[in-house]
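> let's see this in three dimensions:
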Amino acid sequence: MTTPLAFVLAAFAEIAGCFAFWAVVRNGASALWLAPGVASLIAFAWLLTFVDAQAAGRAFAAYGGVYVAASLAWLWAVEGFRPDRWDLIGGVICVVGAAVVVFGPRG
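Here you go, the predicted structure:
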């Protein structure tokens, strides 16, 4: 699995898992939402192990940028709120930062 694909899949797994908890606590959804939420969070952690990085901390740091961009996509696709220009600018900055962390030359 390629690093970009692992990051994207991990991001949506994490967001889905966190959203399940949000739905229960904040939106009054059934506690049954927690089971797929936990499974999704386990999938998120497993997917990050496919990232091609020498150290977990570097993989996690780079993932943060992808998570921001994926969260904005979730905001629009699932929650129905269209990101504004500041959301999009911030997302691009985060993804560029993630790319620098992952693909930057190492000495």
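> going forward, measure contacts between C-alpha atoms and count neighbours the same way
Will do.
> contacting residues around the longest helix seen in the chain?
Identified as the longest helix of the chain according to DSSP state H is helix 3-27. Helix 3-27 has contacts (C-alpha atoms under 8 Å, 6 or more residues apart in numbering) with 29-31, 33-34, 36-41, 43-45, 47-48, 50-52, 63, 66-67, 70-71, 74.
> swap the cut-off to 7 Å and go again
Helix 3-27 is contacted from outside by 29-31, 33-34, 37-38, 40-41, 43-44, 47-48, 50-52, 63, 66-67, 70-71, using C-alpha atoms under 7 Å, 6 or more residues apart in numbering.
> next, the second sequence, to be compared with the first:
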Amino acid sequence: MTLLAYFGAALAEIAGCFAFWAWLRLGKSPWWLVPGVASLCLFAWLLTLVDTEQAGRAYAAYGGIYILSALLWLWAAEGTRPDKWDTLGVAVCIMGAAIILWGPRPS
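Predicted coordinates:
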């Protein structure tokens, strides 16, 4: 459930931020902001579903999933395939996110 919440949150955050990008940088209608804001609200709600007691730990671990999702967006939505440095960077981030989220903690 945690990974599903993270990937859903990443998609919602990227889509919401892209709506602002489209409006401000691509000259799209301000109406793009309506679904963009809704998407950002969905993003915030989805992060509350992560099974951890501390918000900061949930947000820190989410960073790795966000980076992976952003590179997938780069490839799927923008048509630019990630290079070897993108791939190495995201691998390091995913390992860090896993350590933060699932590392053993004293009781």
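> for the two chains, what TM-score is obtained?
In this superposition the chains share a TM-score of 0.97, using TM-score structural alignment, normalised by the length of structure 1; 106 aligned residues with a C-alpha RMSD of 0.5 Å.
> the longest helix of structure 1 vs structure 2, average offset?
In the superposition with structure 2, the average deviation recorded for helix 3-27 of structure 1 is 0.4 Å (mean C-alpha distance after the TM-score superposition for structure 1).
> which parts of that helix are buried?
3-4, 6-22 (16 or more other C-alpha atoms under 10 Å).
> what about Arg106 of structure 1, which SS state?
What DSSP: H, G, I helix; E, B strand; the rest coil gives for Arg106 of structure 1 is coil.
> and it, how far from Gly65 of structure 1?
20 Å (C-alpha to C-alpha, to the nearest Å).
> go on, Trp76 of structure 1?
The gap separating Trp76 of structure 1 from Gly65 of structure 1 is 18 Å, by C-alpha to C-alpha.
> more neighbours: which of these two?
Gly65 (24 against 13; other C-alpha atoms under 10 Å).
> tally of neighbours for Leu75 of structure 1?
Leu75 of structure 1, neighbours per other C-alpha under 10 Å, totals 14.
> for the one 10 residues further on, same thing?
In terms of burial, Arg85 of structure 1 registers 9 neighbours under the definition other C-alpha under 10 Å.
> can you give me the helices for structure 2?
2-25, 33-47, 55-76, 84-102.
> with structure 1 superposed, average distance for the second one?
Helix 33-47 of structure 2 differs from its equivalent in structure 1 by a mean of 0.3 Å after superposition (mean C-alpha distance after the TM-score superposition for structure 1).
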